[in-house]
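[1] coords please:
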Amino acid sequence: MRKFYQEFKDFALKGNMIDMAIGIIIGVAFNNVVGVLVKKVIMPPLTLISDGVSLSEKKYLLREATEGVTELAIGYGELIEVLIDFSIITFTVFLVVKFMNRFRRKADDPKDKEIETPKNIELLSNIEKLLEAQNSYLKNKKD
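    The predicted model follows:
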């Protein structure tokens, strides 16, 4: 039990848990922003185009409501709205990852002086140059 507690403490204090919590909080806030964007900005013009029929109210009626029996319907309009939400979130995450990867590639490129190259990449680049010089020297020595 003591080992388990120590592992959990190490996990929580190393920042993994904090990073995860920050990601979840930002994700929830972003989801709310996208939800409002779809419901209040994108859907009203679509409703206007469709002669005032709100997409979220679109459904396929399986059973009408009668006295004592509730209505049974497939709400495909809400599904379409959720798919629009998902598409926007997916596209935004794609753009963020693409943007981050662009900077990561620049940082990993030892020839790019725009962003400071990490020391381990710089050392590997120097080792590579030394090996190339050594190989060319040995090749010339054989000939």
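[2] CA atoms for contacts and neighbours, from now on please.
    Noted.
[3] biggest helix in the protein by residues?
    Looking across the chain with DSSP state H, the single longest helix is helix 76-108.
[4] any idea which helix or strand comes after it?
    Downstream of helix 76-108, the first helix or strand assigned by DSSP states H and E is helix 119-142.
[5] one more sequence to fold, the one below, so I can look at both together:
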Amino acid sequence: MKKAISEFKAFAMKGNVLDMAVGVIIGGGFSKVVSSLVNDMIMPMISLLVGQISFTNWKWVIDPSKEGLDPIVINYGMFIQTILDFFIIALSIFIMVKVVNKMASRFSHKEQEKAKEEPKPTKEEILLTEIRDLLKAQQEKSAQ
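    All right, here's what the predicted structure looks like:
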């Protein structure tokens, strides 16, 4: 039992699992925000353009009254709403990923520029350089 708990703890504490859990939680919240954007802001504007008719109320009713059955309702307006939700969520995620990638590339460019810069010489290197220069100067004096 202890081995199973320790294995589960090791699995749960891996970075990828925690990152994924955070992503799922943030994704759920992001989905609610985008759904509200679609339902409360975009769809009213679209319904204004199509004559103030709510998309979600669009349906096709098949009335099988001859057989005495309940009518069959095909809610194609809800389907259109769901497709629009999907495209807006996909567009929002695409834009968010582009922004994050752009920020990451800026940071990586700064790090690359720092890496390209020559590091400052250490005290030992400065001392050794001075000794070398003194030895060269002495050799030049003795050669003359």
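[6] where does the longest helix of the first structure end up in the second structure?
    Mapping helix 76-108 of the first structure onto the second structure (TM-score structural alignment) gives residues 76-108.
[7] how far apart are the matching stretch and its match in the first structure?
    With mean CA distance after the TM-score superposition for the first structure, stretch 76-108 of the second structure departs from the first structure by a mean of 1.6 Å once superposed.
[8] list the buried residues in that stretch.
    With burial defined by 16 or more other CA atoms under 10 Å, the residues of stretch 76-108 of the second structure counted as buried are 77, 78, 81, 84, 85, 86, 88, 89, 93.
[9] which residues touch residue 65 of the first structure?
    Residues counted as contacts of residue 65 of the first structure (CA atoms under 8 Å, 6 or more residues apart in numbering) are 71, 72.
[10] go with 10 Å
    71, 72, 73 (CA atoms under 10 Å, 6 or more residues apart in numbering).
[11] contact partners for the closest residue to the second one other than its chain neighbours?
    In this structure, residue 72 of the first structure finds its nearest non-sequential neighbour in residue 63, 4.9 Å apart by CA to CA, 6 or more residues apart in numbering. For residue 63 of the first structure, the contact set (CA under 10 Å, 6+ apart) comprises 69, 70, 71, 72, 73.
[12] do residue 38 of the second structure as well
    With CA under 10 Å, 6+ apart, residue 38 of the second structure has these contacts: 32, 44, 45, 81, 82, 84, 85, 86, 88, 89.
[13] hmm, back to that, redo the buried residues of stretch 76-108 of the second structure as TSV? Include distance to residue 11 of the second structure.
    Below are those laid out as TSV (distance: CA to CA, whole Å):
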residue	distance to residue 11 of the second structure
77	44
78	41
81	40
84	38
85	35
86	33
88	35
89	31
93	28
